[in-house]
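Undergrad: Just to be clear, the model below is a prediction. Sequence and coordinates:
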Amino acid sequence: MQELYDRAFARLDRVAGKHREFARCWATYISAHPWDIDVRSVDPSTLEILAVMRQPAPAELALIFSEWLAALRASLDNAIYALAAAVTGQNPPPQAGSIQFPVCSTPDDFARQANRLRMLPQRIIEALEKAQPYQSPWGPESNLTWWLNELARKDRHRELHIGLGRVDEHRIRVAPPSDVTILFDENVMPYSHIEQELVVGRFTANRPLQPEEVTVDLTGVTIAPEIQAWAEFKLNGRRQPLDKRMAYTERFTRNHVENMTLMGGCVPPGGFRTIDPAEPEGTA
């Protein structure tokens, strides 16, 4: 059944191109400077600096992300179909219409999904269970495969995912009048996504101050892409930039596909990249 695996990897290989296309679309969008700076009074001597979105991200960005999601999720389903064909020696395999790569948040959910994979040997079911999101020590929502499944499901059945900007680097320069000293509020947490506007700085002066009296330079603030539905994700308790999340998701997905290829007694085109098997396992 090598050709079935080859097709799964062919789909997976298209993902990197979609990732690059996403980056190019984002670069074109921000080249038009879609955010402005506003300085507003909080009280007579306290001002806030805001990044304000003037032009939303284009629908094209969401469409490219949709295609990236779909290719990744489908490669998992293609690979487990190939695995079922390999271990049964049949194409189509038994119960072909019910075969789907399981992505589960609880053991009970996995048990239900495993019922649709009864054509697979128990050792393979057990291997699939070990890779489930509920096994993650930080919980299923810290697992990138869980997010891939969730984002792809919402993209298919609800709506495209909205692209946003997220403050990735933060360095603000403020030039007040010569007779004014200012103190920045260190409680402002600027590393966040911008839905409409975002406070990126707040400071208090030693006298009443009007916004037009200060000059603000935000050239040290870098705004990176973000997906609204994925913005709160943390990996091992820490936030990760979208670009890294996408790269990690691609690698983890390939790892799943390579493991299913190994369990089916086949080899990926170009060889294994994420695992180093001592020798191929038997097919059944």
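TA: Thanks, I have the structure now. Residues are numbered from 1 along each chain as shown.

Undergrad: rest of the way, CA atoms for contacts and neighbours
TA: Will do.

Undergrad: Can you list the residue ranges for helices in the stretch 51-200 of the chain?
TA: 59-88, 107-114, 122-130, 144-157 (DSSP state H, counting those that start in this stretch).

Undergrad: Got another one to weigh against that:
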Amino acid sequence: MTTEPFEAAWHRWERARVHMIEAVGVWNDFIADHDAFDFSLDGDGTGVYVLRVLQHRQVPSDLALALGEWLYNLRSCLDYVVWATASYVAGQVPPPNEGVLQYPIYDEESAWKKNQYRLKGLHPHHREMLLTMQPFNSDPDANYLGWINRLARIDRHRTLVTGAARIAQLDPVLQVPDKAETNLEWGERTVVDGHADVLRVTVRPYRPGMDVRVNPRVGIDPEIEEWSRSPFWARWPFDDRLKMIQVFVAGEIATYEYDCTGGGRKPDMVTEGFRAESDARRGPVSRLARNRRPVEWEPARPAKRSTRERFEGVDFPSHGAGPKDAAAPRTGQSSDNGWTRSQRRLCHWPCRCAC
């Protein structure tokens, strides 16, 4: 257990970034052969045409797995922030009542009020800071915390988030006969059930057999289908969204770390005004005490008699070691499940081994 508790939040943040990069690799492999998507322009015989994006292969489930791990680590970061802050308030690791501590993210004020007991280990100004960040105190759709929480809950408690494809760039060029006029209606941007109707074109005047063609000029990005329903976030390219949320979470860690310690990994992410407020109210920062549990001794029982050989460690470790190997001290031994077990016998003077 670390006595620098904000380090755990940064480790989770770094792990989230690893999974973000992993998701990029899964998507790039998926589209590398250029056969996952195709396009069609279908007319109904009246001068109305629909530009459709067709998906021939499902997005690999590994994309959803990587994005789910990304969400899990970011949500854990936030919980770690509250735990670390409570540790500094109490001056000990772990903090009191650590089992109820949680970073609050609520869409409704009633849920915030109902769960105030989860924040008793924090200073009043910490609770005010958390209150300001709540989705119910802003546009719930635009609030990044709200979406981290919603998507992480889906992945953690229900099923994988739905890896999908989204039309990130759409700049079609139409070829129509001279003197024909076109009206455009923009449609779906997320590919669902194998297709997306992205554009409807009406050509007037229309004549049967009219030659109408299109260069779709489409760019397709990965997507989380549930997230694509957000009017605010759907405007941003998927890669930009992930990077923005990584930055937002880093800012949250940096803010509470500076408030508690006067420093941290990324103090430059904290505004000068907030640093001045924190410095003014913060007392001396002392090293956190580690609160160890008392040892729980088992009931006493008589010891068994042994032998000189066992005292000298001749038969230890016994698993997988022959008589020749058993005479040398060991620092580790592979078990049947592949893990290495640390095993070592004490050496006595005179000892010339490299243990």
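TA: Received the coordinates, thanks. Quick caveat: nothing in here was measured; it's all calculated off a predicted structure.

Undergrad: one step back: any chance of the helices of the stretch 51-200 of the first structure in CSV, plus mean neighbour count and distance to H256 of the first structure?
TA: Below are these laid out as CSV (neighbours: other CA atoms under 10 Å; distance: least, CA to CA, whole Å):
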stretch, mean neighbour count, distance to H256 of the first structure
helix 59-88, 22, 7
helix 107-114, 15, 16
helix 122-130, 14, 9
helix 144-157, 18, 9
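
Undergrad: Could you export those helices as TSV, including distance to L4 of the first structure?
TA: Below are the helices of the stretch 51-200 of the first structure laid out as TSV (distance: least, CA to CA, whole Å):
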stretch	distance to L4 of the first structure
helix 59-88	5
helix 107-114	22
helix 122-130	18
helix 144-157	22
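
Undergrad: residues near the counterpart of R239 of the first structure in the second structure, how many?
TA: Under the alignment (TM-score structural alignment), R239 of the first structure pairs with R235 of the second structure. Using other CA atoms under 10 Å, R235 of the second structure has 11 other residues around it.

Undergrad: Going by residue numbers, what spans are strands in the stretch 151-284 of the first structure?
TA: 163-169, 173-175, 182-184, 193-194, 197-205, 215-217, 222-227, 234-235, 238-239 (DSSP state E, counting those that start in this stretch).

Undergrad: Can you check which of these gets nearest to A85 of the first structure?
TA: Set against A85 of the first structure and scored by CA to CA, the strands of the stretch 151-284 of the first structure come closest in strand 234-235, at 34.4 Å.

Undergrad: and that closest one, what other elements does it pack with?
TA: Taking 3 or more CA pairs under 8 Å, 6 or more residues apart in numbering; DSSP states H and E as contact, there are no helices or strands that strand 234-235 of the first structure lies on.

Undergrad: Contacts for that strand, please.
TA: S142, N143, Q240 (CA atoms under 8 Å, 6 or more residues apart in numbering).

Undergrad: tell me the contacts of the first one?
TA: This means S142 of the first structure. P133, S136, F233, K234, L235, N236, G237 are the contacts of S142 of the first structure under CA under 8 Å, 6+ apart.

Undergrad: As a markdown table, the residues you listed with neighbour count and distance to V214 of the first structure would be great.
TA: Below are those laid out as a markdown table (neighbours: other CA atoms under 10 Å; distance: CA to CA, whole Å):
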| residue | neighbour count | distance to V214 of the first structure |
| --- | --- | --- |
| P133 | 24 | 50 |
| S136 | 15 | 49 |
| F233 | 19 | 36 |
| K234 | 17 | 37 |
| L235 | 13 | 39 |
| N236 | 13 | 41 |
| G237 | 9 | 38 |
